[in-house]
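just coords:
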């Protein structure tokens, strides 16, 4: 791997390396999805994108491209056509290496490409003659690939060297963004749960004595039938009480009610233990 890296660097000029370093700094300083505009200009292409794919089902899961109007994912027939992308076949046969870039014209000759609906009906009308691909994330089923579309055939050793040099840094930026997004989502969820719990706690006095007793039984893990038997009412009435409890407290299920009741102290009047008519 190191030998390949040294060979790649040898194909780059000092100016290429300075621009590559600037991109790495940009990706490290920005916690959003890494922009590919600079990398696309460095490679020399018409459009660049990060493509998420399910390589087992042979389908795309996401497309982020430098020119959104050229995003083909929503075009009729594209999803079916992309399942026959030569990269999927190359991955299965081991010709698509996760550690080096490969051009579309490396995988298929021009005559074979022209017979592909993906190429003839979608790529060519958009002006894409060749495409450079590099895997940046990969697991047993899903992967992320950075792609560069060009209106002329072939990519040089220098183009490939640029992509291979920066791909690991792009992968790290994607991982960092995903972890940050997960952390932000968890924090937002925790905040929402806390705010909902505060609102629900403030509404506890709105419950009737019977509703409070039902709520305590729910928190103890009792079923509707067990609560009905303990209170001398029907399961249907228990269900109605629960509907009113959920509405008053802004809850949606037994689990939320149980957490709320177990985290506080609910006063249950002794008179609520006596059977009441439905």
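Noted; the coordinates are in hand. None of the values given here were measured: they were computed from a predicted structure.

From now on I want contacts and neighbour counts done on CA atoms only, so please keep to that.
Fine.

ok, which stretches of this protein are strands?
Taking DSSP state E as the criterion, the chain carries its strands at 47-54, 59-65, 102-103, 130-138, 142-150.

got the buried residues for the second one?
What it means is strand 59-65. 59, 60, 63, 64, 65 (16 or more other CA atoms under 10 Å).

Could I get the residues you listed in JSON lines, plus columns for distance to residue 114?
Below are those laid out as JSON lines (distance: CA to CA, whole Å):
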{"residue": "59", "distance to residue 114": "21"}
{"residue": "60", "distance to residue 114": "21"}
{"residue": "63", "distance to residue 114": "24"}
{"residue": "64", "distance to residue 114": "26"}
{"residue": "65", "distance to residue 114": "24"}
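
List just the nearest of those to residue 171.
Residue 171 lies nearest to residue 64 out of these, by CA to CA, at 14.6 Å.

another structure for you, compare them:
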């Protein structure tokens, strides 16, 4: 694991969360649908029980957080700012399984797709430029550590959201998170999940993710972390060719926990085979082609 650039934790909340009822995972063609519901032990327990062990791995630890209010975001960011062994903080602005809370999302603003007032699917922070700016600004004021804004693909135009995060002080944007999805069983006429909707991930979303990374990289000056369906080195290369400065592997770990290392090894072989010293050299060659 020490060969990896960093480890990103599952998203933490201020208080522990039990998550959604089962089933939480459903296999889909070339991917999966999940509705875990942010099950986690809470940030306090993480700092006391989990972080000490992660520090022993000697790889940078990026802690992902999601707040139900701006106050939550500030409190958690402040805790992580003081914590030894936290290399960076990821603001999860795009989880599709959190009910709408006051103080985070501005009604009817921003370019994202806004559900009707009575819609059971509430807006996410990452679907609203003003809300994104509010959360990132609050976190920025609470830490000097690098801030990553993780964005949702479920918007009409990612540019205003990414630019809002950049202006508010994010050092990096990360995309894409899962796409909102649903799977219904004709036999039972019910959701195959324990709740109605979940997040779609895996190879099926990769072409959509690569496009969004390419598009976003044209609109911001800060680095872009690309993710979404990476299984092999060739998949990761697509994201680098699209303008990503780094990539992350998520769903592939369910089937093969060694997949991040295998992706890294494949990238190393690719560079050697093509006489390149770094991925940056590859990207520069493309820019001047």
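Perfect, I can see it now. What you are looking at is a predicted structure, and each value in this text was computed from that prediction instead of being measured.

What does the TM-score come to for these two?
Scored against TM-score structural alignment, normalised by the length of structure 1, the superposed chains reach a TM-score of 0.22; 107 aligned residues with a CA RMSD of 6.5 Å.

hang on, the earlier thing: out of the strands of structure 1, which is closest to residue 202 of structure 1?
strand 59-65 (42.9 Å).

Just want the angle from the closest one to strand 47-54.
Put simply, strand 59-65 of structure 1 runs at 160 degrees to strand 47-54, going by axes from the mean of the first three to the mean of the last three CA atoms, to 10 degrees.

could you give the angle of strand 59-65 of structure 1 to strand 142-150?
Going by the same axes, to 10 degrees, strand 59-65 of structure 1 makes 50 degrees with strand 142-150.

and strand 59-65 of structure 1, what does it pack onto?
strand 47-54, helix 78-82 (3 or more CA pairs under 8 Å, 6 or more residues apart in numbering; DSSP states H and E).

Please repeat the previous calculation with a cut-off of 7 Å.
Helices and strands touching strand 59-65 of structure 1, by 3 or more CA pairs under 7 Å, 6 or more residues apart in numbering; DSSP states H and E, are strand 47-54.

Which positions within the strand it packs on qualify as buried?
Those would be 47, 48, 49, 50, 51, 52, 53, 54, for strand 47-54 of structure 1 by 16+ other CA under 10 Å.

With distance to residue 102 of structure 1 added, can I get the residues you listed in JSON lines?
Formatted as JSON lines, the buried residues of strand 47-54 of structure 1 follow (distance: CA to CA, whole Å):
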{"residue": "47", "distance to residue 102 of structure 1": "16"}
{"residue": "48", "distance to residue 102 of structure 1": "15"}
{"residue": "49", "distance to residue 102 of structure 1": "15"}
{"residue": "50", "distance to residue 102 of structure 1": "15"}
{"residue": "51", "distance to residue 102 of structure 1": "15"}
{"residue": "52", "distance to residue 102 of structure 1": "17"}
{"residue": "53", "distance to residue 102 of structure 1": "17"}
{"residue": "54", "distance to residue 102 of structure 1": "19"}
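
between those, which is nearest residue 242 of structure 1?
Proximity of those to residue 242 of structure 1 (CA to CA) peaks at residue 54, which lies at 43.2 Å.

What is the burial count for the closest residue to the closest one other than its chain neighbours?
In space, and not counting its chain neighbours, residue 54 of structure 1 is closest to residue 142: 4.6 Å by CA to CA, 6 or more residues apart in numbering. Around residue 142 of structure 1 there are 17 other residues, counting by other CA atoms under 10 Å.

got it, and residue 216 of structure 1?
Counted by other CA under 10 Å, the residues lying close to residue 216 of structure 1 total 20.

Okay, it and residue 230 of structure 1: tell me how far apart.
Here residue 216 of structure 1 is placed at a distance of 12 Å from residue 230 of structure 1 (CA to CA, to the nearest Å).

One more: residue 190 of structure 1?
Residue 190 of structure 1 is 35 Å from residue 230 of structure 1, where distance means CA to CA.

ok, now residue 133 of structure 1?
For residue 133 of structure 1 relative to residue 230 of structure 1 (CA to CA), the value is 67 Å.

Neighbour count for these two, which is higher?
It is residue 133, of residue 133 of structure 1 and residue 230, that has more neighbours when counted by other CA under 10 Å, with 25 against 15.

show me what contacts the more buried one?
Contacts of residue 133 of structure 1 were listed using CA atoms under 7 Å, 6 or more residues apart in numbering, and they are 101, 102, 103, 145, 146, 147, 148.

just residue 165 of structure 2 next, same as before
132, 133, 136, 149.

Verify the stated contact: the last one with residue 90.
Yes: taking contacts as CA atoms under 7 Å, residue 149 of structure 2 lies within contact range of residue 90: 5.9 Å.

Of these two, give the one with the bigger neighbour count.
residue 149 (29 against 23).

my read is the more buried one is in a strand, agree?
Yes: counting by DSSP: H, G, I helix; E, B strand; the rest coil, residue 149 of structure 2 is found in a strand.

Residue 164 of structure 2 versus that one, what's the distance?
Here residue 149 of structure 2 is placed at a distance of 10 Å from residue 164 of structure 2 (CA to CA).

Same question for residue 180 of structure 2.
From residue 180 of structure 2 to residue 164 of structure 2 the distance is 22 Å (CA to CA).

These two - which one has more neighbours?
A count of neighbours by other CA under 10 Å puts residue 164 above the other of residue 180 of structure 2 and residue 164, at 23 against 19.

how many neighbours does residue 129 of structure 2 have?
Residue 129 of structure 2: 23 surrounding residues under other CA under 10 Å.

how about residue 44 of structure 2, secondary structure?
State at residue 44 of structure 2, reduced to three classes by three-state DSSP: helix.

measure it to residue 73 of structure 2 for me?
14 Å.
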